[in-house]
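Q: 3D, please:
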Amino acid sequence: ACQSGNITIIKYLIEHGANVNKETNDFTPLIAACQNGNNTIIKYLIEHGANVNKKIEVQYNNSK
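A: All right, here's what the predicted structure looks like:
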């Protein structure tokens, strides 16, 4: 929902107990919202407990 920018679904999920810091495919909802530049969702996630200091492991593929 954060990648697609669907604030209605995001609000529904959070209101029904979704974890705003849950990692999926190495991303948190906040990271997904930041990558898409959606300030409304970023603000909403932070207001509802998103951890702005959460570290994730990123694996890079350097094969050429």
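
Q: Every contact and neighbour count from this point should use C-alpha atoms.
A: OK.

Q: Quick check: which element contains residue 8?
A: Using DSSP states H and E, residue 8 sits within helix 7-15.

Q: what packs against the following helix or strand past that helix?
A: Sequence-wise, the next helix or strand downstream of helix 7-15 (DSSP H and E) is helix 29-35. For helix 29-35, the packing partners by 3 or more CA pairs under 8 Å, 6 or more residues apart in numbering; DSSP states H and E come out as helix 39-47.

Q: one more, for comparison:
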Amino acid sequence: MNAKELNIGEWVEYKQHPVSIVEIDTQNERAVIWDNQNNSRLNVSVKELHDDPQCHCDSHVYY
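A: The predicted structure follows:
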């Protein structure tokens, strides 16, 4: 993805599971995400994030 396409609070796919965007660094093309599956915050390249319409935001799982 591109950093300008992301929104704080948005759910996207990271390593085949949904994560939430916490912070966005558009200058360095990085994002801080909340990984609910591993209960951790990670600083990752936005290129590792994927928009996925099957990401169900309310349940933190795919439907």
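
Q: Quick TM-score on the pair, please.
A: For this chain pair, the superposition-based TM-score is 0.27 by TM-score structural alignment, normalised by the length of structure 2; 31 aligned residues with a CA RMSD of 3.6 Å.

Q: Can you name every helix or strand that the helix holding residue 8 of structure 1 contacts?
A: Against helix 7-15 of structure 1 (3+ CA pairs under 8 Å, 6+ apart) you get no helix or strand.

Q: in it, what's buried?
A: 10-11 (16 or more other CA atoms under 10 Å).

Q: could you give the angle of that helix to helix 39-47?
A: Relative orientation of helix 7-15 of structure 1 versus helix 39-47 (axes from the mean of the first three to the mean of the last three CA atoms, to 10 degrees): 10 degrees.

Q: In terms of helices and strands, where is residue 18 of structure 2?
A: Secondary structure (DSSP H and E) places residue 18 of structure 2 in strand 17-25.

Q: That strand: which residues count as buried?
A: 17-24.

Q: Quick check: what element follows that strand along the chain?
A: strand 30-35.

Q: between that next one and strand 17-25, how big is the angle?
A: 140 degrees.

Q: who does strand 30-35 of structure 2 touch, helix- and strand-wise?
A: Counting by 3+ CA pairs under 8 Å, 6+ apart, strand 30-35 of structure 2 packs on strand 17-25, strand 40-45.

Q: Right, I'll call it a day here.
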